[in-house]
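> Sequence first, predicted coordinates after that:
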Amino acid sequence: MSGTVEAKLASLGIVVPAATAPAANYVPTVVSGNLLWISGQISVANGQMMTGKLSSEADVEAGRAAARQCAINVIAQIKSALGDLDRVKRVVKLVGFVNSAPDFSDHPKVVNGASDLFVEVFGDAGRHARSAVGVAALPFNVSVEVEAVIEFA
């Protein structure tokens, strides 16, 4: 742990897990020019999936926690792909998918769990464009999935 971003993570009490392998026929990251495209990361921590449909099985706070965990998993993929988190110049775009009941409309509040963490960790470079989308289902009934585009040096 030598970099500025790693020190910030440590000060927040965040241990970045090893990047997970894909669950199907895709790659976790793709580099194109100076952009790192990160496949959707689900809400799983220490092998335990954070599950439940928002509104009927989980509340906004549980959803925010799940989105935050997705962001930590995105950071794990960044670290695996780039080797050094200080290479991140900008979090360009996040897309958050929220497993939600038809009556649920607080998707932005849920995905803020991921957005807030990126700003906390990367400062102004963590501010990004974003979509927060409600979906009928997600793999393994997880509550949230987040994908990202990262600009790096």
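That came through fine.
> For the rest of this, base every contact and every neighbour count on C-alpha atoms.
Noted.
> number of nearby residues for residue 81?
Neighbour count of residue 81, defined by other Cα atoms under 10 Å: 17.
> A further structure is provided below for comparison with the first:
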Amino acid sequence: MAGTFETRLSEMGVTLPDAPAPAANYVPFVVTGNTVYVSGQISMDAGGMITGKLGDDMDVDAGAAAARVCAINLLAQVKAACGGDLDRLVRVVKLVGFVNSTADFGDQPKVINGASDFMVEALGEAGRHARSAVSAASLPFGVAVEIEGIFEIL
């Protein structure tokens, strides 16, 4: 039976994918005490990688949509870290978002809002978090966005 957070996600039309496997020699998350550190999740959904460079061939709205996908992948990793029980999540502590963007692009915060807004919509107060939004000259596989996160769990 789905818990409170997954019920809310379902109401939003969101089904968490299986937690993506790491692409290299690292683990997707580390649990220490009541904290889960989730490795950077790229903008990749069932349709494949969402690629592009903000300020060149991608606009802010498309970038925010890519950031939302990263947030969904982050929650999939948290669910895996919690043994399949997303309701063990207490809160999102911090997100660090990297935006594949041109040197003159300055709307990284608007792009990462796609993830932040999603977390609050899906998790309510538990989704409110500290955050960084920074530019990157390039990201793995040419993806538009990569986001890592820190989460508190029970």
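Everything's here; your move. None of the values given here were measured: they were computed from a predicted structure.
> which residue sits farthest out from the middle of structure 1?
Computed with Cα atoms, centre = their mean, the residue of structure 1 farthest from its C-alpha average is residue 103, at 24.2 Å.
> quick one: secondary structure of that one?
With DSSP: H, G, I helix; E, B strand; the rest coil as the basis, the three-state label of residue 103 of structure 1 is coil.
> longest single helix anywhere in structure 2?
For structure 2, the longest helix by residue count, based on DSSP state H, is helix 60-81.
> So which bits of that helix are buried?
For helix 60-81 of structure 2, burial by neighbour count (16 or more other Cα atoms under 10 Å) applies to 60, 62-81.
> picking up where we left off before, next one: the residue farthest from the centre of structure 1 from residue 134 of structure 1, what distance?
Using Cα to Cα, to the nearest Å, one obtains 10 Å as the distance from residue 103 of structure 1 to residue 134 of structure 1.
> do residue 3 of structure 1 as well
Residue 3 of structure 1 sits 36 Å away from residue 134 of structure 1, taking Cα to Cα as the criterion.
> ok, these two, which is more surrounded?
A count of neighbours by other Cα under 10 Å puts residue 134 above the other of residue 3 of structure 1 and residue 134, at 20 against 12.
> wouldn't that one be in contact with residue 99 here?
Yes: proximity of residue 134 of structure 1 to residue 99 meets the contact threshold set by Cα atoms under 8 Å, at 6.1 Å.
> after the biggest strand by length in structure 1 comes which helix or strand?
Using DSSP state E to define each element, structure 1 has its longest strand at strand 88-99. As assigned by DSSP states H and E, the chain's next helix or strand after strand 88-99 of structure 1 is helix 107-122.
> Quick one: end-to-end length of stretch 39-50 of structure 2, please.
Start-to-end span of stretch 39-50 of structure 2 (Cα to Cα) is 18 Å.
> repeat for stretch 97-114 of structure 1
End-to-end distance (Cα to Cα), stretch 97-114 of structure 1: 11 Å.
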